[in-house]
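Enquirer: only the shape, not the letters, is given here:
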């Protein structure tokens, strides 16, 4: 049962959907459960006043992810008419979606990502080499890992990466004053690859722009920003919230220390139990659509609440239990259908290696006295800081 303060916070959250009031920040799951138990689809209001429909069950989520009447393209938003921004694969429908995703897809295919195992291990071990005692797991490890890996995929040599890292980390932490510097840095990297092409992601994007004519300049820029931002936030959250969750479930942590081979399954259980995003990317109804008995008007926004859906009892038995030995945890943390996350294999690999090396390097990891601070940005489910004490 929810106490009155928690229930009131839930009503406030629906009135400003995407933001979590204080009582819900660290543990919104009782509220998500009450939403899912109440109905598959809920009307809510975004902080900017727009109506949104929140999906909370696995069946309704599957419909949103696979029904072509729900579009990722913001041009279908009511009152917009024409979308004049630059699209990336995340906000495009076929055939543009296939075109935009297809350019870089080979770089993120599972066999290609598997070849990065030694490189990712090298990056993690380098980050951990100077970490001991009291540290912030977010700032000192997780925030840097995905950026170093992605810059490697961009063809940036190790010795040049540091100059790009600080502005990117600051911008990802909300320092909008660094965005101009980040844009300039990325534009410079793109043009360097145009002058000195290789077999990396940026070179592939440049060839698609300059040789094949597949992409516009704006689409190249939008794709680069998408790869950096989505890859960064996902891995930071998966690693840090994963450790946070394990420290709150000591038997599960003990099981991983005794049986490291369980770590890939544990990553799936972490994704199920605490997905890295509170809700999916938005879909717009292209026409009036009946969804689980509710009529979604054309042009309205639909968001799948991933945390509620992932604990739907139709997906997994005893879904409120965190269990790293759970056989084949089922979840929608990376979406489903044609917009299944392109970077999912890379995120899984980075998280698996980070968790493996953390447990192998430190015989003890304890929460710091200050406690973890949850991020409050709409749509994200992650930690702004996570002080821990580690002992080798």
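Expert: That came through, no problem. Keep in mind it's a predicted model, so treat the numbers as computed, not measured. Numbering: from 1, shown residues only.

Enquirer: can we go C-alpha only for contacts and neighbour counts from here?
Expert: Noted.

Enquirer: so residue 356: helix, strand or coil?
Expert: Following DSSP: H, G, I helix; E, B strand; the rest coil, the label given to residue 356 is helix.

Enquirer: now do the longest helix belonging to the chain: which elements does it pack against?
Expert: As assigned by DSSP state H, the longest helix anywhere in the chain is helix 217-247. Applying 3 or more Cα pairs under 8 Å, 6 or more residues apart in numbering; DSSP states H and E, one finds that helix 217-247 contacts helix 145-153, helix 201-210, helix 250-258, helix 263-273, helix 344-361, strand 364-367, strand 383-385.

Enquirer: give the buried residues for the fifth one.
Expert: Neighbour-count burial for helix 344-361, with 16 or more other Cα atoms under 10 Å as criterion, is recorded at 344-356, 358-359, 361.

Enquirer: tell me the angle it makes with helix 145-153.
Expert: Counting by axes from the mean of the first three to the mean of the last three Cα atoms, to 10 degrees, helix 344-361 lies at 120 degrees to helix 145-153.

Enquirer: residues contacting helix 344-361, please?
Expert: If you take Cα atoms under 8 Å, 6 or more residues apart in numbering as the criterion, helix 344-361 is touched by 108-110, 113-114, 117, 120-121, 124-125, 128, 145-146, 231, 234-235, 238-239, 243, 257, 260, 263-264, 267, 334, 392.

Enquirer: another structure for you, compare them:
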């Protein structure tokens, strides 16, 4: 009799977590974790932080050591999956081999969104999504050289902080009116803008890139206003695109990500999905969203493993995020979409620690905490449990 086999496509954080949890949940059959990178599954958040700043090596980022996968009988396969045959319950590999599955998990993650402008093909233009991306950037990150970072979101600002630590000349170009515009209130954007300027970063907002110029390598960035900026190195960080091509070709429901229910199930009862590639309804906010964070990937993977093993479980944790820039740790609890009021604890114009609370109809829905871990934990609990809040109490918090 052929043993049961769980095949996980994508050796991402979600994929590695799902594989580990399958054993915890009692899956006794084969577990195959397929990834197209040569390294052990690793943490991606440190790529733009410690790894780019050369204060950590790839082995430090490994989610688990090789001995763990051996002990848990998790087979790691360095391959690319090219197709899913749902009727035959099998996946096709780039090598031409076909692998049957009893249960399938899609943890295919996402890829960096390209910037479609003339000259985007030039050498010296990099994206920051994988370890090999960062290794290419590090090899060119020579003190005194000029780097232009396109995008003033988390990745762009984290890269700016890491490269300033390497004594590079850094310019950040943000197309919107302020950095972090999509995820934070204006007061938080203003704080991080000032912090980076104080560290010598040239931050430019409403800056649209029209083209890159150079012979074989990029030499300058052309802005829509006609200005040109010299560049020895360019990093593009303008968002990510979920890897859903396999799911679409297989006939799975996809809507800005593979659509899953609270059990991490797709519209195929034998296929679950987790991580940056999925779109899921967040119960706390009653809205569908694709969350790009480790905390969501971890919980979705745990629930997916339980579902595969026939155990009742549901995705319910509050989304949270973090960003490290210089000596600052920004921790974000919840989603601030639709807030109608902002309250501050601390003075972001004077201090290097404060909390920005987001309320809607008097209810706390999110919080941005800078170097205030205790307030972050309290905010997470308050938001998740929908506890009542007192405005005076929030403003008066001192940590």
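Expert: On my side now, so go ahead. What you see is a predicted model, and the numbers here were worked out from it, not measured in a lab.

Enquirer: what's the TM-score here?
Expert: The TM-score (TM-score structural alignment, normalised by the length of the first structure) is 0.25; 167 aligned residues with a Cα RMSD of 6.9 Å.

Enquirer: circling back: what comes up buried for the longest helix of the first structure?
Expert: Neighbour count says helix 217-247 of the first structure has 219-225, 228-229, 231-247 buried, by 16+ other Cα under 10 Å.

Enquirer: next SSE downstream of the lengthiest helix in the second structure?
Expert: Criterion DSSP H: the longest helix present in the second structure is helix 294-308. Moving toward the C-terminus from helix 294-308 of the second structure, the next helix or strand (DSSP states H and E) is strand 320-325.

Enquirer: let me know the angle separating the next helix-or-strand element following that following strand from strand 320-325.
Expert: Going down the chain from strand 320-325 of the second structure, the next helix or strand is strand 328-334, by DSSP H and E. On the basis of the same axes, to 10 degrees, strand 328-334 of the second structure is oriented at 170 degrees to strand 320-325.

Enquirer: what packs against strand 328-334 of the second structure?
Expert: Helices and strands touching strand 328-334 of the second structure, by 3+ Cα pairs under 8 Å, 6+ apart, are strand 320-325, strand 363-370, helix 373-385.

Enquirer: show residues contacting the helix or strand following the longest one.
Expert: Elements were assigned by DSSP H and E; along the chain past helix 373-385 of the second structure, the next helix or strand is helix 391-396. Applying Cα under 8 Å, 6+ apart, the set of residues contacting helix 391-396 of the second structure from outside is 343, 344, 345, 346, 357.

Enquirer: what's around residue 90 of the second structure, how many residues?
Expert: When neighbours are defined as other Cα atoms under 10 Å, residue 90 of the second structure has 18 of them.

Enquirer: state the distance from the residue nearest to it when sequence neighbours are not counted to residue 393 of the second structure.
Expert: Spatial nearest neighbour of residue 90 of the second structure, excluding adjacent residues (Cα to Cα, 6 or more residues apart in numbering): residue 100 at 4.0 Å. Between residue 100 of the second structure and residue 393 of the second structure the distance is 58 Å, computed by Cα to Cα, to the nearest Å.

Enquirer: which one of those two has more residues nearby?
Expert: More neighbours surround residue 100 than the other of residue 100 of the second structure and residue 393, with 18 against 10 (other Cα under 10 Å).

Enquirer: just checking, what packs against the helix or strand containing residue 21 of the second structure?
Expert: Following DSSP H and E, one finds residue 21 of the second structure within helix 13-24. Judged by 3+ Cα pairs under 8 Å, 6+ apart, the packing partners of helix 13-24 of the second structure are strand 5-9, strand 30-35, helix 294-308.

Enquirer: most widely separated two among the contacts of helix 391-396 of the second structure?
Expert: 346 and 357 (11.1 Å; Cα to Cα).

Enquirer: show me what contacts residue 330 of the second structure?
Expert: Residues near residue 330 of the second structure by Cα under 8 Å, 6+ apart: 322, 323, 324, 368, 369, 370, 371.

Enquirer: show me where the first structure has strands.
Expert: 41-45, 51-55, 70-71, 133-136, 283-285, 289-291, 294-296, 301-304, 364-367, 373-374, 383-385, 387-391 (DSSP state E).

Enquirer: okay if I get the ones you listed as JSON lines plus distance to residue 32 of the first structure and mean neighbour count?
Expert: Listed next are the strands of the first structure as JSON lines, based on distance: least, Cα to Cα, whole Å; neighbours: other Cα atoms under 10 Å:
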{"stretch": "strand 41-45", "distance to residue 32 of the first structure": "11", "mean neighbour count": "19"}
{"stretch": "strand 51-55", "distance to residue 32 of the first structure": "10", "mean neighbour count": "23"}
{"stretch": "strand 70-71", "distance to residue 32 of the first structure": "23", "mean neighbour count": "25"}
{"stretch": "strand 133-136", "distance to residue 32 of the first structure": "29", "mean neighbour count": "16"}
{"stretch": "strand 283-285", "distance to residue 32 of the first structure": "20", "mean neighbour count": "25"}
{"stretch": "strand 289-291", "distance to residue 32 of the first structure": "19", "mean neighbour count": "14"}
{"stretch": "strand 294-296", "distance to residue 32 of the first structure": "19", "mean neighbour count": "16"}
{"stretch": "strand 301-304", "distance to residue 32 of the first structure": "12", "mean neighbour count": "26"}
{"stretch": "strand 364-367", "distance to residue 32 of the first structure": "26", "mean neighbour count": "16"}
{"stretch": "strand 373-374", "distance to residue 32 of the first structure": "17", "mean neighbour count": "15"}
{"stretch": "strand 383-385", "distance to residue 32 of the first structure": "19", "mean neighbour count": "20"}
{"stretch": "strand 387-391", "distance to residue 32 of the first structure": "27", "mean neighbour count": "19"}
